[in-house]
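Visitor: Got a predicted structure here, sequence first:
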Amino acid sequence: MSLTRPEQVHAGLSLEDPPEPPPAAVTAPLSGPIEEYTVVHTGKPRGKPKKTIVEDQDEPLIDHTVALAKNSKKTKRLLKQQQKRQQKASSRVRNFLELPAELLQEILGHLLPTDVFRISQLNHATNDFIRQNEVAIAKDIMDRRYWVLRKCLPLPVPFHEVDETSKAALLNPSWQEKMNINRKPYQHIKPTDPQNVCSCPSCLLAWNNLNVVLDFSFFQWHLNHREPIPMIPRGTTPEWNVELIEAHARVIDKAMRSPLSYAAVLQTHLNSTTGTLLRQVRFPPKKQPIHRHNKLVAPLPAKTVHPIRLYHVTEKDAVEEDDKFLERDGKPSYEFPFHRDNYYSLLAYVPNRKWSKEEQRWMYYAQGSHERDLTWVRERFTPVDPPKSVEEDLSVRHLSQGWLTV
């Protein structure tokens, strides 16, 4: 059946070009001799030789392609959206001082007092910020870490903060003579100055306690390594001891004016307390004890550490670096370490509190003692102003006898 012209056009065939005949089949000869031939290579390249391009490797390639400017509205809109996303993702704060003051104060309140002092040495701006917010930062630190020691080791009151009536009573020679027994020259405490520190009994005790805290911390190395503390012969004042107690007095005097320094003193005493309670674990004895009567006998076994320590303190409590473990039941500190020999048997010096068996908690009694002592001193040692002249003296006598009426 032959296709008509429309059918041929529909089939994709041209009317002017007739279809090509199929190629004839190529058949190989079935028989005949096989011809042998040899290919000889003349050595001449076929065609024109290719030109070799010598590249200069000394000169680097420079890309002069310039990016096309994006001026479409859609591109600008997408660019603004991308910039907004980048601003939200990346913080605009480039310095920690650019943080809000409340947030920065909260961060510093979680650090140790010594760490805050190190940060204050970073630059002048940081030092100024810490000085301006020192009271709030120190309060946050002590509320988190030293709420027990702060109640047990209060600061003495500076003399300039006492009212005028109390100043006159405290400087009364009769009262100063009675207070000499509390200011007797301890070897490890510098006596107070009545013109600098309040001389009421509670302030004198607070001054002595804080100086003992620093002195006890100074000899921790001797106690940990079982080295004897240097003893001072009676009646002598070596130069090294004078410099030591004066340095401690300067620290306490600074703590009376700087809350961060006061927090650093509490941190020092907390480290001394935990180090003393864990001394047998951290610094075990190197040599086993030998029988004192016969040294040839085999040495006795090393003394084991009692599993129950004072306040049940552990290494975990020491790592937390707070005085929370001091709220547990333990031995009260009623005896004042009046000599450095007391350091050998001193475990935890936490004065001004007692354990209540009824309430099963510690009762702190240092708060308010300064006001009570000042009231007692004013009532008994306030000097009476003498009359300025004889006439005033006579008028006072006449008034007392009822001769004159006002």
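Guide: That came through, no problem. Numbering: from 1, shown residues only.
Visitor: going forward, measure contacts and count neighbours with C-alpha atoms only.
Guide: Noted.
Visitor: contacting residues for residue 346?
Guide: By CA atoms under 8 Å, 6 or more residues apart in numbering, no residues touch residue 346.
Visitor: what's the helix or strand for it?
Guide: For residue 346, there is no helix or strand it lies in under DSSP states H and E.
Visitor: Of all the residues in stretch 127-134, which ones are buried?
Guide: Of the residues in stretch 127-134, 127, 130, 134 count as buried by neighbour count, 16 or more other CA atoms under 10 Å.
Visitor: The last one touches residue 257, doesn't it?
Guide: Translated: residue 134. No. Contact criterion CA atoms under 8 Å: residue 134 and residue 257 do not qualify, at 10.9 Å.
Visitor: Turn the buried residues of stretch 127-134 into a markdown table, including secondary structure and distance to residue 175.
Guide: Shown next, in a markdown table, are the buried residues of stretch 127-134 (DSSP: H, G, I helix; E, B strand; the rest coil; distance: CA to CA, whole Å):
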| residue | secondary structure | distance to residue 175 |
| --- | --- | --- |
| 127 | helix | 43 |
| 130 | helix | 41 |
| 134 | helix | 36 |
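Visitor: Save the residues you listed as TSV, and put in distance to residue 215 too.
Guide: Formatted as TSV, the buried residues of stretch 127-134 follow (distance: CA to CA, whole Å):
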residue	distance to residue 215
127	29
130	28
134	26
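Visitor: so residue 215 touches residue 186, yeah?
Guide: No. Using CA under 8 Å, residue 215 is not in contact with residue 186, being 11.9 Å away.
Visitor: who's more crowded, these two?
Guide: Between residue 215 and residue 186, counting by other CA atoms under 10 Å, residue 215 is the more crowded of the two (19 against 14).
Visitor: Just want to check the distance between that one and residue 199.
Guide: As for residue 215, its distance to residue 199 is 22 Å (criterion: CA to CA, to the nearest Å).
Visitor: Kindly report the same for residue 228.
Guide: Residue 228 is 34 Å from residue 199, by CA to CA.
Visitor: Second structure for comparison follows:
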Amino acid sequence: MEPKVDMTQSLAVRSKRTQRQNKKLAKKSLRASNTGPPLGICDLPSDLFLPIVCLLEPRDIITLSRVNGPIRDFIISEEKYIARQVIRLRYDCLAKCFLRPVLMRDVDPAYHQGLMSAGRPEDPLKTHKRIFHHIQEPDPSVVCTCLTCVQRWNSLCIVLDFAHWQRYLDNGTPIPIVPRGAAPEWNRKLLQSNAKIVLGSLHSDLFYARILQKHLSSITGSIQRHSQNKGNRRKRFRMTDDDVQRGTSDFLERSGPPTIDFPHNRDNYYMLEAFLPNRGWITERNAWVYVPEDQHEKDLEIAVMWEEWAKRRQAEARRLAATQPEQINRSS
């Protein structure tokens, strides 16, 4: 009788759980060794990923930062550089027109008392509520209230408010009117939302770039809307389809109508095309000239001068009040 031979073969263990674990280990080892090809945009080196991000629009960058944690951390760590490059490539003209107000924490404490003094002659917040129904005044404890910074705050709030009503302007729908002395709830919420975004742009460079992007969209849409009106023959900026597709503010460096009147109410939005404050056209140079950034420091000096003048006036008033009884006694 022939001996029995064991012809059985070992079966390969097939487990989905084991396969998933092996795939994870393979990916982990591939990333650790950094010898394999990149599997996606997240696997690109930072020196390649960063230039790609800088070519995106601010809205897309903010959306990209919400994809996952590593991308968000990377964008936050490089936010200043990314925003600076995006603004330089796309919104250089707008950035010079819409400078950001300065936070009080960044103002020299020596100027705080002059800025917070009630009743200073150039205080721009005196008539703010009475004049502007579409701008919320800044918090003087958070934002510098020198004349330049308040004008910067108002301009950024106008940008957001003007962008909010673009759909109404495109459709020919009348913008709701706020009666004098009234404060409807919808308007209060809108102003608070705009003020919150502007305040956020003082802390985030990407939020600031996003505001500039919204304003560029408002300008291009307004120019296109008014150009379709054959009866409107006012001078406007020369804008081509390539300028719109390019998504930059370079065409606004060409000669065009200057921004002379500030939109003090929403009725001015109907004829407003390119709201570009803080600049003027110099014919001799054939170029635009912008308000310098150091105007803020000059206004701080004015606030200090006012504070010193107010102190001298109070001291003189106290001296006169002290000497007046003596003069009365002598005369009697």
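Guide: That came through fine. Treat the numbers as computed from the prediction; the structure is a model and nothing was measured.
Visitor: Among the buried residues of stretch 127-134 of the first structure, which one lies nearest to residue 304 of the first structure?
Guide: residue 134 (45.9 Å; CA to CA).
Visitor: Map that closest one across to the second structure for me.
Guide: Using TM-score structural alignment, the equivalent of residue 134 of the first structure in the second structure is residue 79.
Visitor: Next: residue 374 of the first structure.
Guide: Taking TM-score structural alignment for the superposition, residue 374 of the first structure sits opposite residue 300 in the second structure.
Visitor: packing partners for the helix or strand containing that match?
Guide: In this assignment (DSSP H and E), residue 300 of the second structure forms part of helix 295-331. Secondary-structure packing of helix 295-331 of the second structure (3 or more CA pairs under 8 Å, 6 or more residues apart in numbering; DSSP states H and E): helix 112-116, helix 147-164.
Visitor: chain center to that helix, what's the gap?
Guide: 40 Å (CA atoms, centre = their mean, to the nearest Å).
Visitor: tilt between that helix and helix 147-164?
Guide: Counting by axes from the mean of the first three to the mean of the last three CA atoms, to 10 degrees, helix 295-331 of the second structure lies at 130 degrees to helix 147-164.
Visitor: Any buried residues in helix 295-331 of the second structure, and which?
Guide: So, applying 16+ other CA under 10 Å, buried residues of helix 295-331 of the second structure: 296, 299-300, 302-304, 306-307, 310.
Visitor: Put together a markdown table for these, with distance to residue 106 of the second structure on each row.
Guide: As requested, the buried residues of helix 295-331 of the second structure are exported to a markdown table (distance: CA to CA, whole Å):
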| residue | distance to residue 106 of the second structure |
| --- | --- |
| 296 | 12 |
| 299 | 15 |
| 300 | 12 |
| 302 | 18 |
| 303 | 16 |
| 304 | 16 |
| 306 | 21 |
| 307 | 20 |
| 310 | 25 |
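Visitor: one step back: hmm, the match of residue 134 of the first structure is touching residue 206, no?
Guide: Yes. Counting by CA under 8 Å, residue 79 of the second structure touches residue 206, with 6.8 Å between them.
Visitor: Quick check: residue 212 of the first structure touching residue 190?
Guide: No. Applying CA under 8 Å, one finds residue 212 of the first structure not in contact with residue 190, separated by 10.2 Å.
Visitor: Roughly how far does whichever residue in the first structure pairs up with residue 257 of the second structure sit from residue 311 of the first structure?
Guide: Aligned counterpart of residue 257 of the second structure in the first structure: residue 331 (TM-score structural alignment). Distance, residue 331 of the first structure to residue 311 of the first structure, by CA to CA: 8 Å.
Visitor: which residues in the second structure does stretch 107-124 of the first structure align to?
Guide: Against the second structure, stretch 107-124 of the first structure falls on residues 52-69 (TM-score structural alignment).
Visitor: Kindly check the end-to-end length of that stretch for me.
Guide: Distance between the two ends of stretch 52-69 of the second structure: 18 Å, counting by CA to CA.
Visitor: Off-centre distance for it?
Guide: That offset, for stretch 52-69 of the second structure, works out to 17 Å (CA atoms, centre = their mean).
Visitor: From residue 93 of the first structure, how far off is the residue nearest to residue 329 of the first structure when sequence neighbours are not counted?
Guide: In this structure, residue 329 of the first structure finds its nearest non-sequential neighbour in residue 311, 6.1 Å apart by CA to CA, 6 or more residues apart in numbering. Per CA to CA, residue 311 of the first structure is found 45 Å from residue 93 of the first structure.
Visitor: Which of the two has more residues huddled nearby?
Guide: residue 311 (15 against 9).
Visitor: Next one: the residue mapped onto the more buried one from the second structure relative to residue 255 of the second structure, how far apart?
Guide: Residue 311 of the first structure maps onto residue 237 in the second structure, with residues paired by TM-score structural alignment. For residue 237 of the second structure, the distance to residue 255 of the second structure equals 7 Å [CA to CA].
Visitor: which neighbours do those two share?
Guide: Counting by CA under 8 Å, 6+ apart, no residue touches both residue 237 of the second structure and residue 255.
Visitor: quick one: buried residues of stretch 43-60 of the second structure?
Guide: 50, 53-54, 57-58.
Visitor: right, I mislabeled it, should have said stretch 215-229 of the second structure
Guide: 215-224, 226.
Visitor: Mind jotting down where the helices sit in the stretch 201-350 of the first structure?
Guide: 201-218, 220-224, 239-255, 259-277, 279-282, 315-320 (DSSP state H, counting those that start in this stretch).
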